[in-house]
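1. coordinates only, sequence not included:
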């Protein structure tokens, strides 16, 4: 099936694009703090300090503006000069997160865009590539294993 098949439906885009930006950015930056921040090197975080970043989920009509400041990712208002905008479809962002698609392949096929400070974009890309996803998700999912439904043991 082609990538064009995986698009946010027009009706959903219409609803999502009308939502205020800041609450979504607040949730997104909170997720970055919980899942990602502790896995990023200190020198990367230092270079992100005070820089306005934007994630643009094009087919959903949604953007997330955030900044790294005072030791945490924080939601930012949709205003001012953006240091780096990374844009793609929801499907392509999912593929990147699952690491089933290479960012360079998406970039050169024009499905992933970077606008603004390209050096900062490469820093973000390389830092994310260096993260071992097995440790990233094991830390979040592992504790939940205790709550999984257990199968009854078979009696001989």
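-> Cool, got the structure. Worth saying up front: this structure is predicted, and the values here are computed from it rather than measured. Numbers count the residues shown, from 1 in each chain.
2. switch to C-alpha atoms for all contacts and neighbour counts from now on
-> Noted.
3. residue 63 contacts residue 75, correct?
-> No: taking contacts as Cα atoms under 8 Å, residue 63 lies outside contact range of residue 75: 11.3 Å.
4. strands of this structure, start to end?
-> 52-57, 62-69, 72-75, 84-88, 113-116 (DSSP state E).
5. adding mean neighbour count and distance to residue 18, write these out as TSV.
-> Formatted as TSV, the strands of the chain follow (neighbours: other Cα atoms under 10 Å; distance: least, Cα to Cα, whole Å):
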stretch	mean neighbour count	distance to residue 18
strand 52-57	21	14
strand 62-69	22	9
strand 72-75	22	18
strand 84-88	20	18
strand 113-116	16	23
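6. A further structure is provided below for comparison with the first:
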């Protein structure tokens, strides 16, 4: 039963999240995301692991949310940009980004399964992938790890429901 509820959450969450993400203007959304990302990535920022973003634009594209987040590094802090122009684009579905953030899946696995796509500046893209690979989930704030843990558990339960359904030969559409 729990697996079925989690499957429904995973199926409907992206469409529900689209509404606030698209209605909240960048001038309000940007500062909130900047504060969150700078807090969550404080250790890598302090160690200079994101210095390669200085003067460059990284875009995270989440197709199931129909959402783009464009970032740069200014004065040692991540900044959200209102532009859709980017030097490199990292594209992945929400569930895979959750798995990546918890360390459940690594960027290489997602990349070779074509579930993490990196386009644009090759050198910058490789630096982004290496940075993602080097991130330690234990370095994230405890509240964020707990949130990601809950989200990851929901995704795992949804996968179990999908596998059970597929094992019975039911249509997944």
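-> Sure thing, it's come through. This structure is a prediction, so every number in the text was calculated from the model and none was measured.
7. that older thread, need the residues touching each of residue 63 and residue 75 of the first structure.
-> residue 25 (Cα atoms under 8 Å, 6 or more residues apart in numbering).
8. which ones are touching residue 116 of the second structure?
-> Going by Cα under 8 Å, 6+ apart, residue 116 of the second structure touches 90, 91, 92, 107, 110.
9. which residue in the first structure lines up with the second one?
-> Using TM-score structural alignment as the criterion, the counterpart of residue 91 of the second structure in the first structure is residue 87.
10. about what we covered before: adding distance to residue 14 of the first structure, write the strands of the first structure out as TSV.
-> Shown next, in TSV, are the strands of the first structure (distance: least, Cα to Cα, whole Å):
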stretch	distance to residue 14 of the first structure
strand 52-57	13
strand 62-69	10
strand 72-75	23
strand 84-88	17
strand 113-116	22
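11. so which of those comes closest to residue 22 of the first structure?
-> Distance to residue 22 of the first structure, taken as Cα to Cα, is lowest for strand 72-75 among the strands of the first structure, at 6.7 Å.
12. list the buried residues of the helix ranked longest in the second structure.
-> Ranked by residue count under DSSP state H, the longest helix found in the second structure is helix 142-167. Neighbour counts over helix 142-167 of the second structure (16 or more other Cα atoms under 10 Å) mark 144-145, 148-149, 151-152, 154-162 as buried.
13. from the residues you listed, which is closest to residue 56 of the second structure?
-> Checking those against residue 56 of the second structure with Cα to Cα, the nearest one is residue 144 at 26.6 Å.
14. contact partners for the closest one?
-> Listed by Cα under 8 Å, 6+ apart, the contact set of residue 144 of the second structure reads residue 40.
15. of all the strands of the first structure, which one comes closest to residue 46 of the first structure?
-> Closest to residue 46 of the first structure of these is strand 62-69 (Cα to Cα; 8.6 Å).
16. what helices or strands is the closest one leaning on?
-> Packing contacts for strand 62-69 of the first structure, counted by 3 or more Cα pairs under 8 Å, 6 or more residues apart in numbering; DSSP states H and E, involve helix 21-31, helix 42-48, strand 52-57, strand 72-75.
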